[in-house]
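In: Predicted structure and sequence below. I'll ask about it afterward.
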Amino acid sequence: MDKYSSAEQTISLNPVTIPSLINIAIKHGVNANTLLNDVGISAESVTDPKATLTLGQLDALYSACGTSMGNAAFGLQMGRITRLDSLNLVGSLIGTADTLNHAVDHYRRFRELLHPFMDMGISVHGKEAALIYAPTIANEITLKPYYCEMFLSGIAKIFSELTRKQLKVTRMEFSYPDPGYADVYSEVFEAPIFFNKGQSAIIFESSILDQPLPGRYPELNESFEIQAVKYLMELDRLNSVECQVIRYLQENMGIRPISMQDAARRLNVTTRTLQRRLKKENTSYVSIRESIRFKQAQLYLTETTINIDEIASRLGFSEPTNFYHAFKRWAAISPGEYRRANKQVRPEAEAEALTA
C-alpha cells in the first residue's frame, strides 16, 4: 500500500470544479485572487484542463471558501444553486436522457469530466430507492460533511430540474453526526433528517427512476455521448502516469534537482509503484527524464546564451562532461556544435543570460 497521506494525493481538475466554487465566493464578497493565493493555487490552473492539484489543496480551497463566507453550511448552499447548464457537456447529456436511471448512468460513466471523486450508487428496495454518496476516493478528506452536502443537495436539485417538479424526498440519511445546523438540512431537503446512519443518501420513491423525462431527446443525447467519449479518452490520456511525470518534470526541471523519489512522492505512490505503472504504459522514468532534458537543452542552446556548464547544472547533471556525453548521444553532435548550427537567440535572451 502506498505510504503517503490523503492530502498529498494528486488529482486532475477540469473547467467545472474550481470556477463554480470561486463564483460563489465572489458573490459573497470574497476576493478570488486572495483566496487562490492563500491555498497555493495559481490562477492559470483554474481553467487549464491539464492542471493537477493535491487533494489537500482542493480541500483547502473548499474550506477557505466556507470560512471566508462565514457559512458552515456552504456545501448545502453550493448544491442548491447547481443547474444542468453549469455542468457543461455532462449537463447536456444528462438533460436529454430518457429516464433518471439513464441520467444516473451517464453521470457515473462521465463523472471524471465534472469532478475528481464525487460519485454515487443507487440501491432499490421495493418502493424505495436510495441514491448514495459514494466517492471514488474514500478517505478523511472526501468524507467530510461539506462534500456530501454539496453532492446530495446538488443531485436533489438536478433531479427536480430533470423531472420539472420538486423531488419528493422520503428522508435523508447521513453517516456522520449532526454538524450543528440540522435546521438548514431540513430547509434544503424538506424531509426528515437522520444522522449517524450507515450511509449518506437521498431516499425517494423508486417508481420515478424509470419514468420518461420531459426533456428526453435520444438523437441529441447520442450526439452528446459521442462527444463525451472523446473528451473522456483525452482526459484519460492526460491522466496517464507518463503525462503526470512529464508535467512534474517540466514544471520543476531547472529549478531544483529532481529524483525519481520526488516524482513518486508528487504522485503519492512509492518508487516501486511508479516504476511498475510506467512499465505498464511502455515507458520508464529515465526515458521520460532524458526526453525532457534533451528538449530543454535544445531550447537553452538555441534561444539563450547561457553557458554549457550552467545548462548542465540546470538539467540536473552532476558534471558538465556527463551532459556533453548525453547530448552527443541524443543529437549525434556536441552541445557546442548544436548551438553554432541552430542558434536563434532573441535580443532579450542576452539580458536573460546575464541575470541567470
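Out: The structure has been received and is ready for your questions.

In: okay, CA-based contacts and neighbour counts for the rest of this
Out: OK.

In: is it true that Val245 touches Asp262?
Out: No. Under the criterion of C-alpha atoms under 8 Å, Val245 makes no contact with Asp262, lying 10.2 Å away.

In: ok, the two, which is more surrounded?
Out: Between Val245 and Asp262, Val245 has the larger neighbour count (other C-alpha atoms under 10 Å), namely 23 against 15.

In: Could you find the closest non-adjacent residue to the more buried one?
Out: Spatial nearest neighbour of Val245, excluding adjacent residues (C-alpha to C-alpha, 6 or more residues apart in numbering): Ala263 at 6.5 Å.

In: For the one you found, which residues are in contact?
Out: Counting by C-alpha atoms under 8 Å, 6 or more residues apart in numbering, Ala263 touches Val245, Tyr248, Leu249.

In: all helices of the stretch 101-250 of the chain, in order?
Out: Remark: helices assigned in the stretch 101-250 of the chain by DSSP state H, counting those that start in this stretch are 145-163, 182-189, 218-238, 241-252.

In: how many other residues sit next to Glu337?
Out: The number of residues near Glu337, taken as other C-alpha under 10 Å, comes to 13.

In: Tell me the secondary structure at it.
Out: Using DSSP: H, G, I helix; E, B strand; the rest coil, the secondary structure recorded for Glu337 is helix.

In: follow-up on the earlier one: would a markdown table of the contacts of Ala263 with distance to Ala25 be doable?
Out: Listed next are these as a markdown table, based on distance: C-alpha to C-alpha, whole Å:
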| residue | distance to Ala25 |
| --- | --- |
| Val245 | 33 |
| Tyr248 | 30 |
| Leu249 | 33 |
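
In: hold the first one in mind and look at this next one:
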Amino acid sequence: MSAPLHNDPLPFITLPNWVNAAAHCGFNIRPIFDELGIQTNLVNLEEATISLPLMGQVMEACVERSREQHFPFVLGETFAFDYLPDLATFVATSPTLRQAVRVFDWVRTLINPMIDVRLEEEGELARLVLVREQDPAEPEGRIGAYFVESLFAAIIKFGRSIAADLEADAVLRLRFAEPPYAAVYARSFRLPVRFSQPLNALEFPRNRLDQPLAGGFPSLHGQAEQRVSQRLAKMPRRSGLIAAVEAVFDQEPRLLGQGIERVAQRLDLHPRTLQRRLHEEGEAFAELQGRVRYRRALQDLEDPKLDLETISERLGFSDRRSFTRAFTRWAGASPSEFRRRGGGKPPLG
C-alpha cells in the first residue's frame, strides 16, 4: 500500500475504541480531543476523519497519560467492531483461519487504508504481514511503533478468540528495536516476540490456515459476507486509480464483461502496471469488477422496465444464468427473489 500523504484525512470510525481504551487506562480522552480540536460527533461517525499527524499526537498524549498500562496494547486489546458488527460475525463464524483473514481486505476499505495486512505463505510458514512503505526521510519512529503494537495486539486478540491455542506456535516479528518496556510484551502478547526484524508480521505454521475452527458456522458466515459485500457496493467511489477504473466501467459498461487487458488499454497502461497499482491501493481487479457489477445490478433491479436478460447484458455477463449465479453469490438471493423482496432492497440478514 502506498503511504498516504501526511495531511490526507483518514477515517476515524474507531473513535469509540480510543475512548474505551483510555477509560481502561484510567483517564478521560475528551480533554485530548478538545485540546487538539477533534470533532466527536457519534451521530455521523462514519464521516469522521483525522489526519495522520493528528492521530499521532493523540497516540502520544494517550501514552503519556497512561501510567500503569501501555496504551497501544490496551487500544488493540479493547478493539471491537462496534459499528461494523458484520465483520465481527464474519471472523467469529469463520470455518478456518484462511477464511478469517479475508477480513483484512475489507478493513482497508471500511476502517483505515493504513491497516494493510496481507497473508503470505512460504514453505511451512504463514505470515500476516503489515505492509507499510515508509517515507525514507521519516524512518519509523516511536509513534509509528505504537500503531504497529496496537494493530498486532488486536490481531492476536481476535486470533486467540477463534483459535485459543494461537500462542502455542506463533511468533511476533517487529521491525523496530527492542523498547525499554519490552518486558510488558510477555504479559500482553503471551507469545515470543522478536525485534529488529525485516518485517512486521505474525508468523505461524502454514497448516494452521486450513484446520477447522470450533466456531465455524457456515450459514452465519455467509450471511455476514453478503452484508459486507452490500455495504461495499454502496460505498461512494474512492480516489486514485480505483476511481479511474470505475469511471471507465461507467463510461463503457461493456468492459465489465472483459478482462483487465482491455481496461488497461483504455487507461493507456500495461496490464501488469494496472494490476500492481491497484494492489498498491489495496484492491484486486476482479474484486473491483465484481463490486461495480453488483452496485450497478442493485440500481438496475430498481427499474421495473429492465428485464433480467437486459440487465445481464448491460453488466457484461454472457447470459442470464451467469448473472443469476453471480448475483446470488453477492446477495444471497437470486435477482428475481431480490426484486420480490422490495424492489432492490437488501435481503434481511
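Out: Sure thing, it's come through. This structure is a prediction, so every number in the text was calculated from the model and none was measured.

In: Name the stretch among the helices of the stretch 101-250 of structure 1 that sits most buried.
Out: helix 145-163 (a mean of 22; mean count of other C-alpha atoms under 10 Å).

In: Using the aligned residues only, give the average distance of it to structure 2.
Out: By mean C-alpha distance after the TM-score superposition for structure 1, the fitted helix 145-163 of structure 1 averages 1.2 Å away from its aligned residues in structure 2.

In: Give the closest residue to Ile132 of structure 1 in space, chain neighbours not counted.
Out: Nearest to Ile132 of structure 1 is Ala201, by C-alpha to C-alpha, 6+ apart, at 4.2 Å.

In: In contact with the one you found, which residues?
Out: Contacts of Ala201 of structure 1 (C-alpha under 8 Å, 6+ apart): Ala130, Leu131, Ile132, Tyr133, Leu152, Met172, Glu173, Phe174.

In: Relative to Thr96 of structure 2, how far out is the counterpart of the first one in structure 2?
Out: To tie it back to what came earlier, the one meant is Ala130 of structure 1. Alignment note: Ala130 of structure 1 maps to Arg127 in structure 2; criterion TM-score structural alignment. For Arg127 of structure 2, the distance to Thr96 of structure 2 (C-alpha to C-alpha, to the nearest Å) stands at 15 Å.

In: before we move on, the earlier item: identify, from the contacts of Ala263 of structure 1, the entry nearest to His125 of structure 1.
Out: Each of the contacts of Ala263 of structure 1 was checked against His125 of structure 1 using C-alpha to C-alpha; the closest is Val245, at 45.4 Å.

In: contacting residues for the spatially most central residue of structure 2?
Out: Residue closest to the mean C-alpha point of structure 2, counted by C-alpha atoms, centre = their mean, is Val107 at 1.4 Å. By C-alpha under 8 Å, 6+ apart, the residues touching Val107 of structure 2 are Pro113, Ile115.

In: Over to Thr17 of structure 1?
Out: Counted by C-alpha under 8 Å, 6+ apart, Thr17 of structure 1 has contacts Leu114, His115.

In: Swap in 6 Å and give it another go.
Out: His115 (C-alpha atoms under 6 Å, 6 or more residues apart in numbering).

In: Can you tell me, leaving aside adjacent residues, what's nearest to Glu242 of structure 1?
Out: Leu278 (6.3 Å).

In: what's the counterpart of Asp105 of structure 2 in structure 1?
Out: In structure 1, Asp105 of structure 2 lands on Arg108 (TM-score structural alignment).

In: Could you measure from the nearest residue in space to its match that is not next to it in sequence over to Tyr176 of structure 1?
Out: Leaving aside its sequence neighbours, Arg108 of structure 1 sits nearest to Asp119 (C-alpha to C-alpha, 6+ apart; 6.6 Å). According to C-alpha to C-alpha, Asp119 of structure 1 and Tyr176 of structure 1 sit 18 Å apart.

In: same question, Ala191 of structure 1
Out: For Ala191 of structure 1 relative to Tyr176 of structure 1 (C-alpha to C-alpha), the value is 17 Å.

In: Counterpart of the residue nearest to Val245 of structure 1 over in structure 2?
Out: Residue correspondence to structure 2 (TM-score structural alignment): Ala263 of structure 1 is left unmatched.

In: What does Tyr62 of structure 1 correspond to in structure 2?
Out: Per TM-score structural alignment, Tyr62 of structure 1 is aligned with Met59.

In: Give me the mean distance between whichever strand or helix holds that match and structure 1.
Out: Assigned by DSSP states H and E, Met59 of structure 2 belongs to helix 52-65. Aligned to structure 1 and superposed, helix 52-65 of structure 2 gives a mean residue distance of 1.8 Å (mean C-alpha distance after the TM-score superposition for structure 1).

In: Any buried residues in that helix, and which?
Out: Leu52, Leu54, Met55, Gly56, Gln57, Val58, Met59, Glu60, Cys62, Val63, Arg65 (16 or more other C-alpha atoms under 10 Å).

In: Which single one of those is nearest to Gly159 of structure 2?
Out: Met59 (24.1 Å).

In: quick one: the closest one and Arg293 of structure 2, what's the gap?
Out: 40 Å.

In: Quote the end-to-end distance of stretch 22-37 of structure 1.
Out: Terminal-residue distance, stretch 22-37 of structure 1 (C-alpha to C-alpha): 13 Å.

In: so where is that stretch in structure 2?
Out: Under TM-score structural alignment, stretch 22-37 of structure 1 corresponds to residues 19-34 of structure 2.

In: same deal with stretch 309-329 of structure 1?
Out: So stretch 309-329 of structure 1 sits over no part of structure 2, by TM-score structural alignment.

In: What's the end-to-end length of that stretch?
Out: Using C-alpha to C-alpha, the two ends of stretch 309-329 of structure 1 sit 17 Å apart.
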